[in-house]
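Student: Got a predicted structure here, sequence first:
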Amino acid sequence: MKGSPKIRWPSWLDAWPALVGFFFFAWIENVFPGGSRPYSLAWVIVTYSLITWIGMFLFGKYVWLKRGDPFSVLFALFARFSPTEVRVAKGGNKNVCVICISGCSANAYEKSDLQGCVDCYECWELADDAHKEFSIRPWAVGLSRGERVSPAVVAFHITALASVTFDGFSETPGWVAIQTLLWPFVDPIPGSAIQTIESLGILLVPLLFASVYILLCGRVSRLSGGEMPQGEVIRSFAFSLVPIALAYNLSHYLSFILISGQQIIPLVSDPLGTGLNILGTAEYVPNIGIIDARFAWIVSVTSLVAGHIVSVYVAHTISLRRTSNHIKAVKSQYPMLALMVFYTAISLWIVAQPLVN
């Protein structure tokens, strides 16, 4: 087959390389002192690009992007919230899914509730035009499709959720207090004490999130009367946290995008910093008053509450698919509801810190 990979991706490797890559970029953003220097970032981008090209050449582009590339895995998670999907219609996906090497939704997850092959771009490329469908769907429907994803994907999603939370928490007085507490123990270690503490934070916060999630999934399993084994709950309900993650990302980065994003305006006229003024915008000064604290708070509260509501709905929908009656579905969701309320409250507290301090 044209474009066949040179090396077959080991099944045990799953998407763990993508998780390692995500940890690396999270460390660059939150800890690495050169994370804001163009020269350092240029080398990071070049290295990342080389690894991506080599990975796609050796393992095939779809396999690498689905299991080895951190950004593709992250955006695939977030894309499940979108109102669009590509699908190889049922009846036309039999042959292409058999030869799909990236692990499509129709054959990678046992007991899948999917009708047809959804959002697998390898199958989409291989399928006949008559069986290709581009569909419009309600927002967030893609989060409750019924797959039991792999442990690596669950770990990746929890890490993505935890890392952006840590990014916000690291700017609060609470984190300063933790740094002060740990300083006497870390200071004797060679190297920067601040970077060591930040590195521990970026590593331990996802582990804390994962521990709480696994613990509550066990409780969900018990409340379902054993109809949902704990492993199935862990692998099925990870997507229910995506709306809250999206809402928190919006809240956390809104000011940054609207204010720092204005730097694009002068850069389009002088992209290389050589003194050009191609479009006459090189002298533009960003307007830091484009949003105020009140507007930022309203958007943050609205998005986080809306994300919480959608997450509860997604979790309830998944539960209805897995239990024999509505009462069990509702009861089993009490622990997940508590988790979502707690995370939403923590997110609101973090977002509010720059406004009250």
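Tutor: Arrived safely.

Student: drop to CA atoms for contacts and neighbour counts, all remaining ones
Tutor: Noted.

Student: Okay, strands next: where are they in the stretch 51-200 of the chain?
Tutor: For the stretch 51-200 of the chain, the strands defined by DSSP state E, counting those that start in this stretch cover 84-88, 117-118, 132-136.

Student: most neighbours per residue, which of the ones you listed?
Tutor: strand 117-118 (a mean of 24; mean count of other Cα atoms under 10 Å).

Student: who are the neighbours of that one, in terms of helices and strands?
Tutor: In terms of contacts (3 or more Cα pairs under 8 Å, 6 or more residues apart in numbering; DSSP states H and E), strand 117-118 is packed against strand 84-88.

Student: Can you give the distance from the strand it packs on to the centre of its chain?
Tutor: 20 Å (Cα atoms, centre = their mean, to the nearest Å).

Student: and if you look at stretch 260-276?
Tutor: For stretch 260-276, the distance to the chain centre is 30 Å (Cα atoms, centre = their mean).

Student: Return the set of buried residues in it.
Tutor: Across stretch 260-276, burial judged by 16 or more other Cα atoms under 10 Å covers Gln262, Gln263, Ile265, Pro266, Leu267, Val268, Ser269, Asp270, Leu276.

Student: what does stretch 306-323 give?
Tutor: Neighbour-count burial for stretch 306-323 [16+ other Cα under 10 Å]: 307-312, 314-320, 322-323.

Student: rewinding a little: make CSV from the strands of the stretch 51-200 of the chain and add distance to Lys331 to it.
Tutor: CSV is the format used below for the strands of the stretch 51-200 of the chain (distance: least, Cα to Cα, whole Å):
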stretch, distance to Lys331
strand 84-88, 32
strand 117-118, 31
strand 132-136, 32
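
Student: Quick check: which of the ones you listed is nearest to Leu181?
Tutor: strand 84-88 (48.0 Å; Cα to Cα).

Student: Could you tell me which other helices and strands the closest one packs against?
Tutor: strand 117-118, helix 121-126, strand 132-136.

Student: Indicate which one of those is closest to Leu50.
Tutor: Per Cα to Cα, nearest to Leu50 of the helices and strands packed on strand 84-88: helix 121-126, 22.2 Å.

Student: which parts of the closest one are buried?
Tutor: By 16+ other Cα under 10 Å, the buried positions in helix 121-126 come out as Tyr121, Glu122, Cys123, Trp124, Leu126.

Student: Second structure follows, compare the two:
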Amino acid sequence: MSGAAKRSLDVPTWLFLLTGGGVIGASFLLASFVTDRAFIRRVHEWRRNRTIPFERALVIGGKTAGVVGVCFVIGIGFFGPREATRNAAVLVVWAGWWSGYTISTYLIGNAWPVLNPWRSVATVLPSLERSYPERFGAWPSVAGLLALVWLEVVSPVADQPRFLASVVVGYTAVTLAGAVAFGSETWFSTVDPISRVFRYFGRVAPLYRADGTLGLRLPGSGLDEAKFVTSRAEVGFIVAILWVTTYDGLVATPLWRRVAVPLVEAGMPAYPLYAAALIVGYLAFAGLYAVAVRYSKRHARTYVDADALAYRFVPPLLAIAAGYHLAHFLGYFVKLLPALGGALSAPLSPPDPVAIVLPAWFGGLELAFVILGHLLAIWIAHAAAYDVFPGKLQAIRSQYSITAVMVVYTMVSLWIVSQPYATPPFVS
């Protein structure tokens, strides 16, 4: 069910990647010329707020739609057609929700607190209100996100409707049990990985909800808040968001096939291989960011704690993750829209699926999304540096290593997006 159309480059790959990395480096140089703190503050603090009309009705409608939606997915998953491309449950989850809805969270705004069906159900269940161990922090959500993406890659959850429905039932049971044990507010704000993904992506979006009003801000400005990230676990989760989208694309490249096939043929089990690649890649991304933060502290010659710098400079990675997610999933969403519409029109006996053939220029649009996400990240990090450091030269120097890491992330993302799709081996 997942994948992208094959793309080809009219220029040498090495030149293409260097150009993309060069664009990010050049954008840092251009951003460095903007040193007016008042101007930066005005840009990031610009807001417009309006009262939400019919808010109560919208909330009730959203909660109802969420609960009905998850029941629909479970029911059609178990009793609908067995073919993934004709089953509305599979299409709703992967094309409609994980692709289309996720895109809306960072392009428009995050409505998941209202739509979340598990939260709606949990609020009417009794709660044991057990104390959540503070030492765990957000780490369970990091493990949960990595586990969900590993399951999506190695299992038939995207190809077998019955299996998908079973996974949704299992996730429902675990989520509601956790909400009952620790309270719905604690569970969905701290532990639940899906809620955290959408909440963080919502910070990239221009629309947000606050105190009964609908607010409008410039895209990405919601990431530039001093107390947005306050723990190493939250840093780890943002790095995980960036990595799992990269991983999902990486295992569908010809390079991964050339690496994985000989290892499995030599006797290495496929599932642990994919898990090892997921964990090693995550640790590499996290380690690269940690090194960048240490060099940021050194170059800035500051007494500000390294953890404090890590908290302030990690939110821009969400802009990078959003740009790459858009590049990776927009084409998939557009191609399957007709099939999704047909399956929803007759869930038990849908018509033969129809897919949109994307034009050749669409590949260039995907590459542009990656670049735009990185450019936004450069600006957000630049603004954060001017908020942290009193000196202009300190602020600029602090971004040397952060920008270098972003260049590396850019080149990896561009390389993956530019590769022809290859079905991941040894998974079903």
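Tutor: Good, I have the coordinates. Since the model is a prediction, treat every value here as computed from it, not as a measurement.

Student: circling back to that earlier point, make a markdown table out of the helices and strands packed on strand 84-88 of structure 1 and add distance to Tyr39 of structure 1.
Tutor: Formatted as a markdown table, those follow (distance: least, Cα to Cα, whole Å):
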| stretch | distance to Tyr39 of structure 1 |
| --- | --- |
| strand 117-118 | 40 |
| helix 121-126 | 35 |
| strand 132-136 | 41 |
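
Student: quick one, which of these is nearest to Asn95 of structure 1?
Tutor: helix 121-126 (9.3 Å).

Student: circling back: if you look at the buried residues of stretch 260-276 of structure 1, which of them are in strands?
Tutor: Members of the buried residues of stretch 260-276 of structure 1 lying in strands (criterion: DSSP state E): none.

Student: Would you state the helices of the stretch 151-300 of structure 1 in chain order?
Tutor: Under the criterion DSSP state H, counting those that start in this stretch, the stretch 151-300 of structure 1 contains helices at 151-169, 173-186, 193-223, 230-236, 242-255, 264-269, 293-322.

Student: Make CSV out of these and add distance to Val341 of structure 1.
Tutor: Shown next, in CSV, are the helices of the stretch 151-300 of structure 1 (distance: least, Cα to Cα, whole Å):
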stretch, distance to Val341 of structure 1
helix 151-169, 15
helix 173-186, 20
helix 193-223, 13
helix 230-236, 18
helix 242-255, 10
helix 264-269, 37
helix 293-322, 7
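
Student: Mind checking those helices for the one nearest to Ile54 of structure 1?
Tutor: Smallest distance to Ile54 of structure 1 across the helices of the stretch 151-300 of structure 1 (Cα to Cα): 21.9 Å, for helix 151-169.

Student: Which other helices and strands does that closest one contact?
Tutor: If contacts are counted by 3+ Cα pairs under 8 Å, 6+ apart, helix 151-169 of structure 1 sits against helix 16-30, helix 70-79, helix 193-223, helix 230-236, helix 242-255, helix 334-356.

Student: mind running it again at 10 Å?
Tutor: When contacts are defined as 3 or more Cα pairs under 10 Å, 6 or more residues apart in numbering; DSSP states H and E, helix 151-169 of structure 1 packs onto helix 16-30, helix 70-79, helix 173-186, helix 193-223, helix 230-236, helix 242-255, helix 334-356.

Student: would you turn the ones you listed into CSV with mean neighbour count and distance to Phe156 of structure 1?
Tutor: Putting those into CSV (neighbours: other Cα atoms under 10 Å; distance: least, Cα to Cα, whole Å) gives the following:
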stretch, mean neighbour count, distance to Phe156 of structure 1
helix 16-30, 19, 5
helix 70-79, 18, 8
helix 173-186, 14, 24
helix 193-223, 18, 9
helix 230-236, 20, 12
helix 242-255, 21, 12
helix 334-356, 17, 18
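
Student: Spatially nearest residue to the most centrally placed residue in structure 2 (excluding sequence neighbours)?
Tutor: For structure 2, Ile241 is the residue whose C-alpha lies nearest the centre (Cα atoms, centre = their mean; 4.8 Å). Leaving aside its chain neighbours, Ile241 of structure 2 sits nearest to Ala321 (6.7 Å; criterion: Cα to Cα, 6 or more residues apart in numbering).

Student: Give the aligned equivalent of Val205 of structure 1 in structure 2.
Tutor: By TM-score structural alignment, Val205 of structure 1 lines up with Gly281 in structure 2.

Student: Quick check, that match in contact with Trp243.
Tutor: Yes. Using Cα atoms under 10 Å, Gly281 of structure 2 is in contact with Trp243, at 7.3 Å.

Student: Which strand or helix spans Arg48 of structure 2?
Tutor: Per DSSP states H and E: Arg48 of structure 2 is located in strand 47-51.

Student: Which other helices and strands does that strand contact?
Tutor: By 3+ Cα pairs under 10 Å, 6+ apart, strand 47-51 of structure 2 packs against strand 207-210, strand 213-217.

Student: go again using 6 Å as the cut-off
Tutor: strand 213-217 (3 or more Cα pairs under 6 Å, 6 or more residues apart in numbering; DSSP states H and E).

Student: List of residues touching the strand it packs on?
Tutor: Defining contact as Cα atoms under 6 Å, 6 or more residues apart in numbering, one finds that strand 213-217 of structure 2 is touched by Arg47, Arg48, Asn49, Arg50, Thr51, Ile52, Pro206, Leu207, Tyr208, Arg209.
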